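Participant: my questions concern the predicted model and sequence given below.
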Amino acid sequence: MTETMKFSKTRAARAAAAAAAVGMLLTGCAVGGASTEEVEQADGDATLVVWTDAVRLPLFEAYQEAHPDVTLEIETLDSSPEELASKILLANTSGQGWPDVLATAASAASSLASDPYDFTLDLNGLVDDEIVADFSQGTLDPCTVGDELICLRGDFAPGVLWYNPNLMEEFGYSLPTTWEEFQEIGLQLAEEHPGYIVGSASNPWDDLTYYAAAECPGPEFTGVNEVKVDLEDPNCTRVTEMIDTLLDAGAFARTAVVDPQFAQDYGTPEKVLMMMGPIWYGQNVYANMYESAPGSLSFAAPPKWEADAEAHTGDIGGRAYVVSRHSEYQQAAADLVTWVTTGPFLATEASTTLPSYEPMQGAWLDRNISDGTFAVVDTPLDEVLAAAVDGIWTGLTYKQANSETYRSVVPAALGTGKSMTETVPEWETRLVQNLEAGGWDVED
């Protein structure tokens, strides 16, 4: 495996239009910063206020250790993007209290560039162009607003097919290459080995795990200010029907993979034969929550639907790092976000998510293989991951609206025994409302 793992860049043209529309129309307002007021820059060593979540806290702690001349005042906030945005508005009202650097969901970053937030700083000229060019194709799309680069993406999360190679061999099953085969194995597993499962649809991000993989218009970018929402589209109903089939058979759990009950019932006793999910499942779920034994976990490329020409997957997570235009230490803040998104820390054990910065991806993957988190079984894992990255579906836009709605509706409904078919109408209604509130013209 090479130190630098280069992924395919065939999706640039498709991604560009959607990215531009997201940046321009998230709130229906002009973007790029409503104010052109320049903040006077301070002299001397920088003191930077950082808002981050707990997962990324070690990144900033490592930066502080490596850069004693910079003082970081870190506030750990496990807040939703909406709560963070509200805190920005409070700072706008009082005229103080902004962080210099903010870690937020990548899909929410561009909304902070427009009124009423007017928060983001254009990083062009503050971050080397050659560094920017080495981020994986598409990962900086949420950070691009018109001609401005308003954040750097620290990590991203293509979906892959996780599986237990020992169980696959013991039960005599082969890895599925299509979703139809995935369902067939799930039904066979439920009949031959009751109590074992092939996943769950009760996770807050499973709109991306399953529906984006089917190119379901929920929502789909269709024009400059337009999206289509139709969860009765055949691309969506095939997913809904598969989920219900596997739920009825007992091959899908009704709890989320990060739920302690799921870990007790399926994860720790190694009763998960396979499970579609983001690349961060390996360290954050299997290794940390289930304490999986070395050699019991590997991943394969995402399956495709038989009717489709190629496999697709969602981009299921990741954080973007935004610099405040109010900062008195803008270059120092830009240097900080550059280090946490490109620096050597990304290859250490404490870094659990896939770097967006390509030169660090090979080292990250090598480390996970060498410490036993991932077992190499057949296809080299860098090739598998490259296929997953290239399969990220760019037709899905404004992911934040979709995922917020899915997590507020679907997990609770499935947890109470409802079918996915029964749940979809409420999901669609709430999704349309969310999108319209975000300034989109919704075709349904």
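Facilitator: The structure has been received and is ready for your questions.
Participant: rest of the way, CA atoms for contacts and neighbours
Facilitator: Will do.
Participant: Asn239: which element?
Facilitator: I think there's a mix-up here, since residue 239 is Val and not Asn. helix 234-249 (DSSP states H and E).
Participant: buried set for that helix?
Facilitator: Buried residues in helix 234-249, counting neighbours by 16 or more other C-alpha atoms under 10 Å, are found at 235-240, 242-247, 249.
Participant: tally of neighbours for Glu404?
Facilitator: Close neighbours of Glu404, defined as other C-alpha atoms under 10 Å, add up to 17.
Participant: so where does it fall, helix or strand?
Facilitator: helix 399-415.
Participant: with Gly159 instead?
Facilitator: strand 159-163.
Participant: if you count contacts, what does that strand end up packed against?
Facilitator: The contact analysis (3 or more C-alpha pairs under 8 Å, 6 or more residues apart in numbering; DSSP states H and E) places strand 159-163 against strand 274-278, strand 298-300, helix 381-390.
Participant: now for the next helix or strand after the second one, which elements pack on it?
Facilitator: Secondary structure here is assigned by DSSP H and E; on that basis, the next helix or strand after strand 298-300 toward the C-terminus is strand 319-323. If contacts are counted by 3+ C-alpha pairs under 8 Å, 6+ apart, strand 319-323 sits against strand 101-105, strand 152-153, helix 330-342.
Participant: give me whichever of the ones you listed is most buried.
Facilitator: Greatest average neighbour count among these goes to strand 152-153 (a mean of 31), per mean count of other C-alpha atoms under 10 Å.
Participant: picking that back up, now do the helix holding Val239 against helix 399-415, angle only.
Facilitator: Helix 234-249 and helix 399-415 are oriented at 30 degrees to each other (axes from the mean of the first three to the mean of the last three C-alpha atoms, to 10 degrees).
Participant: for the host helix or strand of Val49, name the packing helices and strands.
Facilitator: Assessed by DSSP H and E, Val49 sits inside strand 47-52. Secondary-structure packing of strand 47-52 (3+ C-alpha pairs under 8 Å, 6+ apart): strand 71-76, strand 101-105.
Participant: which of the ones you listed sits closest to Ala334?
Facilitator: strand 101-105 (8.5 Å; C-alpha to C-alpha).
Participant: show me what that closest one is packed against.
Facilitator: strand 47-52, helix 81-94, strand 319-323.
Participant: hmm, back to that, now the helices and strands packed on strand 47-52 as JSON lines including distance to Thr405?
Facilitator: Shown next, in JSON lines, are the helices and strands packed on strand 47-52 (distance: least, C-alpha to C-alpha, whole Å):
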{"stretch": "strand 71-76", "distance to Thr405": "25"}
{"stretch": "strand 101-105", "distance to Thr405": "15"}
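Participant: what is the burial count for the closest residue to Thr71 other than its chain neighbours?
Facilitator: Leaving out its chain neighbours, the residue that sits closest to Thr71 by C-alpha to C-alpha, 6 or more residues apart in numbering is Thr47, at 4.6 Å. By other C-alpha under 10 Å, the residues close to Thr47 number 17.
Participant: check the one 10 residues further on too.
Facilitator: As a burial measure, Leu57 scores 17 neighbours (other C-alpha under 10 Å).
Participant: now it: closest residue in space, sequence neighbours ignored.
Facilitator: Nearest one to Leu57, counting by C-alpha to C-alpha, 6+ apart, is Thr76 at 7.2 Å.
Participant: one more to weigh against that first structure:
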Amino acid sequence: MRESWRWFGPSDPVSLAEIRQTGATDIVSALHTVPAGEIWTIEDIQAYKDLIETTPEDMRPLHWTVVESIPVHEDIKLGKTGCETFIQAWADSMVNLARCGVKTICYNFMPIIDWTRTDLKFQLPSGAYALRFDQDKFAAFDLYILKRENAEADYTSTELATARAVFDNMTPEEKTQLTNNIIAGLPGKMTDSYDLESFRQQLAQYQAITSEQLRANLLRFLDVVLPLAEAHSVKLAIHPDDPPRDMFGLPRIICTAEDLNTLFELAPSPANGITLCVGTYGSRPDNDLPRMAKDFGSRIHFSHLRGVSRDANEQRSFYEANHLDSDIDMVSVIRNLLLEEQKRRSSGQTDADIFIRPDHGHQMMGDIGKANNPGYSRVGRLKGLAEIRGVIHALSAGL
């Protein structure tokens, strides 16, 4: 496996020199300053690649090999008239990346919002801090802060009463923080920041968009992109919706193994692959991650190896757990990824390695109180990477 590390560019509190010390060899990054819908030029890509790969004397090199992500313009997801221009711009960016040697591209097709959490500093019994999604807080925001039109129809009477109680017990500061956590944008997100009114306006655009229509818009996008990906040996790796279920009345279409089977049936191109985000898929109890790692092995080009712990009484709520101590059998997931690599090598595939990275590490030890992108602190991710590396080495010795 190829150990990678997500880097958000020169403003990232974690420097390239520090990443080199983790033992990771590959960088996962993006041109974060380029707005969605604009072309990533060869000049900009090469300059960024040089920034990452220029190596001080006697130091081990780093390689920019995975893009996370080229943002998909909202007009493409909506299927608006004229979205072909944005599809072509995305395709041109992909081709330009390939010409610069960057050929694994993670992307998502989540409407409006990217990954969503209600708490960015949920304290664990250890004293470290984790990201958390609390369904009751989310419902309180949806119903009583955002006041989404017809939101009540998405909740039971018990859920409505619970959300009301949660809202009534929140301070004004807590309500503001919850709003910021959900819609004001997080470092590393590939979507815009919103205020409440602009967020409502964005949601209104999707009132007539069903899951079937959103999937059709994804296929329209892939019809253009996949032939070019094949021609330039690019591996596309779609990321699941996070959390993997409908939210705010928005359809979500990459949530389960069934969703992936549908995607590959409708778009069977070998360039059409996935990012196996173990934590995202694992936040649904009906997703069997070791089985998914086996069944979709040939489609897995990239993997986020993190785990979550779901609440016993509310399975939609979860926090980001230790990488090896969660509701997910991470050891079995890694074993099946290693077996997939072994299968690729046996068939003569030269690019058999799967890119992996630790994801959403805890804020802990010396990182507490320091500037950190939520979920992307130094020590927590290094701890996760070290644990994953140990499992990989132990399993590899027996394969």
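Facilitator: Noted; the coordinates are in hand. Predicted model, so just to flag it, every value in this text is computed and none were measured.
Participant: where does the TM-score land?
Facilitator: Overlay of the two chains. TM-score (TM-score structural alignment, normalised by the length of structure 2): 0.26; 172 aligned residues with a C-alpha RMSD of 6.7 Å.
Participant: tell me which of the buried residues of helix 234-249 of structure 1 is nearest to Glu180 of structure 1?
Facilitator: Glu180 of structure 1 lies nearest to Met242 out of the buried residues of helix 234-249 of structure 1, by C-alpha to C-alpha, at 8.4 Å.
Participant: the closest one: what's it in contact with?
Facilitator: Gln183 (C-alpha atoms under 8 Å, 6 or more residues apart in numbering).
Participant: other SSEs contacting the helix or strand harbouring Thr65 of structure 2?
Facilitator: Following DSSP H and E, the helix or strand that holds Thr65 of structure 2 is strand 63-68. Helices and strands touching strand 63-68 of structure 2, by 3+ C-alpha pairs under 8 Å, 6+ apart, are strand 26-29, helix 42-53, strand 104-107.
Participant: the helix holding Glu404 of structure 1 to strand 101-105, inter-axis angle?
Facilitator: Here helix 399-415 of structure 1 points in a direction 50 degrees away from that of strand 101-105 (the same axes, to 10 degrees).
Participant: helix or strand right after helix 399-415 of structure 1?
Facilitator: helix 420-437.
Participant: can you give me the helices for structure 2?
Facilitator: With helices called from DSSP state H, structure 2 shows them at 16-22, 42-53, 74-78, 84-99, 135-140, 157-168, 172-183, 196-204, 211-231, 257-266, 278-282, 289-295, 330-346, 378-398.
Participant: could you dump those into JSON lines and include mean neighbour count?
Facilitator: Below are the helices of structure 2 laid out as JSON lines (neighbours: other C-alpha atoms under 10 Å):
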{"stretch": "helix 16-22", "mean neighbour count": "16"}
{"stretch": "helix 42-53", "mean neighbour count": "16"}
{"stretch": "helix 74-78", "mean neighbour count": "20"}
{"stretch": "helix 84-99", "mean neighbour count": "20"}
{"stretch": "helix 135-140", "mean neighbour count": "23"}
{"stretch": "helix 157-168", "mean neighbour count": "16"}
{"stretch": "helix 172-183", "mean neighbour count": "16"}
{"stretch": "helix 196-204", "mean neighbour count": "14"}
{"stretch": "helix 211-231", "mean neighbour count": "18"}
{"stretch": "helix 257-266", "mean neighbour count": "15"}
{"stretch": "helix 278-282", "mean neighbour count": "26"}
{"stretch": "helix 289-295", "mean neighbour count": "19"}
{"stretch": "helix 330-346", "mean neighbour count": "19"}
{"stretch": "helix 378-398", "mean neighbour count": "17"}
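Participant: reformat these as a markdown table; add distance to Ser309 of structure 2.
Facilitator: Listed next are the helices of structure 2 as a markdown table, based on distance: least, C-alpha to C-alpha, whole Å:
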| stretch | distance to Ser309 of structure 2 |
| --- | --- |
| helix 16-22 | 26 |
| helix 42-53 | 35 |
| helix 74-78 | 31 |
| helix 84-99 | 35 |
| helix 135-140 | 14 |
| helix 157-168 | 21 |
| helix 172-183 | 20 |
| helix 196-204 | 29 |
| helix 211-231 | 28 |
| helix 257-266 | 20 |
| helix 278-282 | 9 |
| helix 289-295 | 14 |
| helix 330-346 | 12 |
| helix 378-398 | 15 |
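Participant: ok, which of these comes nearest Val67 of structure 2?
Facilitator: Closest of those to Val67 of structure 2 is helix 84-99, at 8.8 Å (criterion: C-alpha to C-alpha).
Participant: packing partners for that closest one?
Facilitator: For helix 84-99 of structure 2, the packing partners by 3+ C-alpha pairs under 8 Å, 6+ apart are helix 42-53, helix 74-78, helix 211-231.
Participant: tabulate those helices (CSV), appending distance to Leu382 of structure 2.
Facilitator: Converted to CSV, the helices and strands packed on helix 84-99 of structure 2 look like this (distance: least, C-alpha to C-alpha, whole Å):
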stretch, distance to Leu382 of structure 2
helix 42-53, 19
helix 74-78, 34
helix 211-231, 33
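Participant: which one of the ones you listed lies closest to Tyr107 of structure 2?
Facilitator: That would be, of the helices and strands packed on helix 84-99 of structure 2 and by C-alpha to C-alpha, helix 211-231, which comes in at 11.6 Å.
Participant: that closest one vs helix 257-266, what angle?
Facilitator: 60 degrees.
Participant: Glu130 of structure 1: which of the helices and strands packed on strand 319-323 of structure 1 is closest?
Facilitator: Closest to Glu130 of structure 1 of those, according to C-alpha to C-alpha: helix 330-342, at 11.9 Å.
Participant: that closest one: what's the following helix or strand?
Facilitator: Downstream of helix 330-342 of structure 1, the next assigned helix or strand under DSSP H and E is helix 361-370.
Participant: and that next one with helix 330-342, angle?
Facilitator: If you take the same axes, to 10 degrees, helix 361-370 of structure 1 sits at 40 degrees to helix 330-342.
Participant: just want the angle from helix 361-370 of structure 1 to helix 381-390.
Facilitator: Using the same axes, to 10 degrees, helix 361-370 of structure 1 lies at 130 degrees relative to helix 381-390.
Participant: what number of residues lie near Glu130 of structure 1?
Facilitator: For Glu130 of structure 1, the count of nearby residues is 8 (other C-alpha under 10 Å).
Participant: gap between it and Thr338 of structure 1?
Facilitator: Glu130 of structure 1 sits 12 Å away from Thr338 of structure 1, going by C-alpha to C-alpha, to the nearest Å.
Participant: list the buried ones in whichever helix or strand comes after the helix holding Val239 of structure 1?
Facilitator: Later in the chain than helix 234-249 of structure 1, the nearest helix or strand by DSSP H and E is helix 260-262. By 16+ other C-alpha under 10 Å, the buried positions in helix 260-262 of structure 1 come out as Phe262.
Participant: tell me what helix 260-262 of structure 1 is packed against?
Facilitator: Taking 3+ C-alpha pairs under 8 Å, 6+ apart as contact, there are no helices or strands that helix 260-262 of structure 1 lies on.
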